[in-house]
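J.: Predicted model and sequence below, questions to follow.
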Amino acid sequence: MNDVNRFSDELAAFYDASHEYGGVGDKSFYLDAAMGADGPVLEGACGAGRLYLELLRRGVDADGFDISPAMLDILREKATVEDVEPTVWEADLRSIGADRTYSLAMVPYNSFCNLRGVNDQLAALEALYGVLDSGGRLLFDVYVPRYDTIAESFGEWQEVREVDYEGTQLRGRSRATIADQVKQTYRTEQELVDSDGKVLSRDEFVLSHLPPQQIELLARHSPFDRWSVSGGFDGEPLADGDSVQVWELVK
């Protein structure tokens, strides 16, 4: 992960507005796991607090970290309005910097895909292992790479939605393209444009396709004692046609 994936202030605000009430589908799964945890909870890549702030609202003893200062600024602003006290800091998945251990660590919404090389992926698993109590669990989800999606939508701009940013109506759009076929990475471009079509802010990220065989190999080479995968957030076995793989690794 030589170049970390961050967000500009504008696109962080747009991302937050786009996902706060969106149909990501993971909310109940992670909240139930956190509320049932026998000890503190850590959320990696907590972003602007879509899940993390809900943990605080429900009284969960939770910490969080994210690589994007712009995202954390939004989280802290929301926390101030809601009168809750977050414990969050800037860090990436390979070097967490926590000052205590946890019974549950979770990395939601494809964030593990930001790790583009085997060394980085293993470093993240080792770092997450290191902040867990004995018997602690790591939960994370990543999408299932879909050839039909790549063939049909890669290379085309996708209109996301319109949001109001500091009194100006902006339209967001994104485009995915193959970055490196051998390394199985793809590039996501995100832009905010005004009513005249002028691009006001632009970010570009490179992420990894992570099929389940690769994640299992990573788990086998990690310090974790056991692992399992489900095909979605309902606990059913991973099967052809599933769009999400949900992993549990146990220390």
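T.: Perfect, thanks for sending it.
J.: alpha carbons only for contacts and neighbour counts from here, please
T.: OK.
J.: Going by residue numbers, what spans are strands in the stretch 51-200 of the chain?
T.: Assigned by DSSP state E, counting those that start in this stretch, the stretch 51-200 of the chain shows strands spanning 62-66, 88-90, 102-107, 132-143, 158-165, 168-180, 185-193, 199-208.
J.: ok, and here's another one to check against it:
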Amino acid sequence: MTESIPLYRDGRHYDAMNRDIIADIPFYIEEAQHAMGPVLELACGTGRLAIPIAQSGVEIVGLDVSPSMLAHARTKAKQAEVAITFVEGDCRSFALGRKFALIFMGFNSMQHLHEYASLASLFSNVLQHLATGGRFVFDVFNPKLSLLARQPEERKHERDYQDPDRKGTIVFEHSVLYDDASQVAHIQCYFTRRGANGEERDFRQEELNMRCFFPQELDLLVRSQGFEIVEKFGNFERKAFASGEPKQIVICRGT
């Protein structure tokens, strides 16, 4: 799945680009501690969430399809002196031979699954790996129509970050072309480096395709896959989901 996405091949750039995204960390630590048992993170990437969860004293396994991201995660876990089992595998077809009190899929990762068959395989696999009473938690964006309706040539500045190779500041911009038939947002990512040698505009361009889930559709999907929704939040401060909230954070369990 994600190994085919260049944005997820360089863990150093990924971490540098997302360094300031921390709002979800306390939320998932709390969920992991509340589970009172082993935890599995799907699409764990570089361990951005798994490592602080392990540091809180929770046993956690991280699964990801990208070998390069997992290699970086293992290096970081060793530096942090925490024991985490990282497994290379696809969230739609993994078989770990054990069950977990909590399985979660953070940082909008489920939006990389575009087809119903892929989503059904994910939920089926999660159900097989959940212990009795266990919970599945995930978060996705709440689609913002003004964003999806933007002209495809319109760029939006996302953030700046320091080049991990110490070559200056990298400016990250993106544009969006939304396909309403597939509900997939085709996001073109542009990276410009500003350093001592001047500006290298668009030295790197990558495409990121994300499936959009509208709120009622998402609830029906969860229920159709043998789960019931326990809680649904609109942000990581646990505000109840309502119109205009930026996120859909779903806590569910098997029926």
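T.: It's in. These figures come from a predicted structure and were not determined experimentally.
J.: follow-up on the earlier one: could the strands of the stretch 51-200 of the first structure go into JSON lines alongside distance to Asp225 of the first structure and mean neighbour count?
T.: JSON lines is the format used below for the strands of the stretch 51-200 of the first structure (distance: least, CA to CA, whole Å; neighbours: other CA atoms under 10 Å):
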{"stretch": "strand 62-66", "distance to Asp225 of the first structure": "24", "mean neighbour count": "23"}
{"stretch": "strand 88-90", "distance to Asp225 of the first structure": "28", "mean neighbour count": "18"}
{"stretch": "strand 102-107", "distance to Asp225 of the first structure": "15", "mean neighbour count": "24"}
{"stretch": "strand 132-143", "distance to Asp225 of the first structure": "9", "mean neighbour count": "20"}
{"stretch": "strand 158-165", "distance to Asp225 of the first structure": "41", "mean neighbour count": "14"}
{"stretch": "strand 168-180", "distance to Asp225 of the first structure": "33", "mean neighbour count": "17"}
{"stretch": "strand 185-193", "distance to Asp225 of the first structure": "29", "mean neighbour count": "19"}
{"stretch": "strand 199-208", "distance to Asp225 of the first structure": "25", "mean neighbour count": "17"}
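J.: As JSON lines, these with distance to Leu31 of the first structure would be great.
T.: Below are the strands of the stretch 51-200 of the first structure laid out as JSON lines (distance: least, CA to CA, whole Å):
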{"stretch": "strand 62-66", "distance to Leu31 of the first structure": "11"}
{"stretch": "strand 88-90", "distance to Leu31 of the first structure": "18"}
{"stretch": "strand 102-107", "distance to Leu31 of the first structure": "10"}
{"stretch": "strand 132-143", "distance to Leu31 of the first structure": "12"}
{"stretch": "strand 158-165", "distance to Leu31 of the first structure": "26"}
{"stretch": "strand 168-180", "distance to Leu31 of the first structure": "29"}
{"stretch": "strand 185-193", "distance to Leu31 of the first structure": "28"}
{"stretch": "strand 199-208", "distance to Leu31 of the first structure": "26"}
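J.: Nearest to Asn5 of the first structure, out of those?
T.: Asn5 of the first structure lies closest to strand 199-208 among the strands of the stretch 51-200 of the first structure, at 5.8 Å (CA to CA).
J.: Compare the next helix or strand after that closest one with the second structure and give me the mean distance after superposition.
T.: Using DSSP states H and E, the next helix or strand after strand 199-208 of the first structure towards the C-terminus is helix 212-221. With mean CA distance after the TM-score superposition for the first structure, helix 212-221 of the first structure departs from the second structure by a mean of 1.6 Å once superposed.
J.: which residue in the first structure lines up with Asp90 of the second structure?
T.: Using TM-score structural alignment, the equivalent of Asp90 of the second structure in the first structure is Asp92.
J.: Tell me the spacing between the residue of the first structure most remote from its centre and Arg202 of the first structure.
T.: In the first structure, Asp196 marks the outermost C-alpha relative to the chain mean, sitting 32.0 Å out by CA atoms, centre = their mean. Distance, Asp196 of the first structure to Arg202 of the first structure, using CA to CA, to the nearest Å: 16 Å.
J.: Gly44 of the first structure now?
T.: Distance from Gly44 of the first structure to Arg202 of the first structure, by CA to CA: 24 Å.
J.: what does Trp157 of the first structure give?
T.: Taking CA to CA, one finds Trp157 of the first structure at 13 Å from Arg202 of the first structure.
J.: Could you find the counterpart of Pro108 of the first structure in the second structure?
T.: Using TM-score structural alignment, the partner of Pro108 of the first structure in the second structure is Gly106.
J.: quick one: contacts for that match?
T.: Contact analysis of Gly106 of the second structure by CA atoms under 8 Å, 6 or more residues apart in numbering lists Glu41, Leu42, Ala43, Cys44, Val137, Phe138, Asp139, Val140.
J.: For Ile60 of the second structure, state which of the residues you listed is nearest.
T.: The nearest member of these to Ile60 of the second structure, counting by CA to CA, is Glu41 at 7.4 Å.
J.: any idea what that closest one is structurally, helix, strand or coil?
T.: Here Glu41 of the second structure takes the strand state, with states given by DSSP: H, G, I helix; E, B strand; the rest coil.
J.: Please name the residues that touch the aligned partner of it in the first structure.
T.: Counting by TM-score structural alignment, Glu41 of the second structure lines up with Glu43 in the first structure. Residues near Glu43 of the first structure by CA under 8 Å, 6+ apart: Tyr52, Ala62, Asp63, Gly64, Phe65, Ala105, Met106, Val107, Pro108.
J.: Let's check: the centremost residue of the first structure is which one?
T.: For the first structure, Ser111 is the residue whose C-alpha lies nearest the centre (CA atoms, centre = their mean; 3.0 Å).
J.: can you tell me which residues contact the nearest residue to it once chain neighbours are set aside?
T.: Spatially, and ignoring its direct neighbours in sequence, Ser111 of the first structure is nearest to Ala45 (6.5 Å; CA to CA, 6 or more residues apart in numbering). Ala45 of the first structure makes contact with Gly64, Phe65, Asp66, Ile67, Asp92, Leu93, Val107, Pro108, Ser111, according to CA under 8 Å, 6+ apart.
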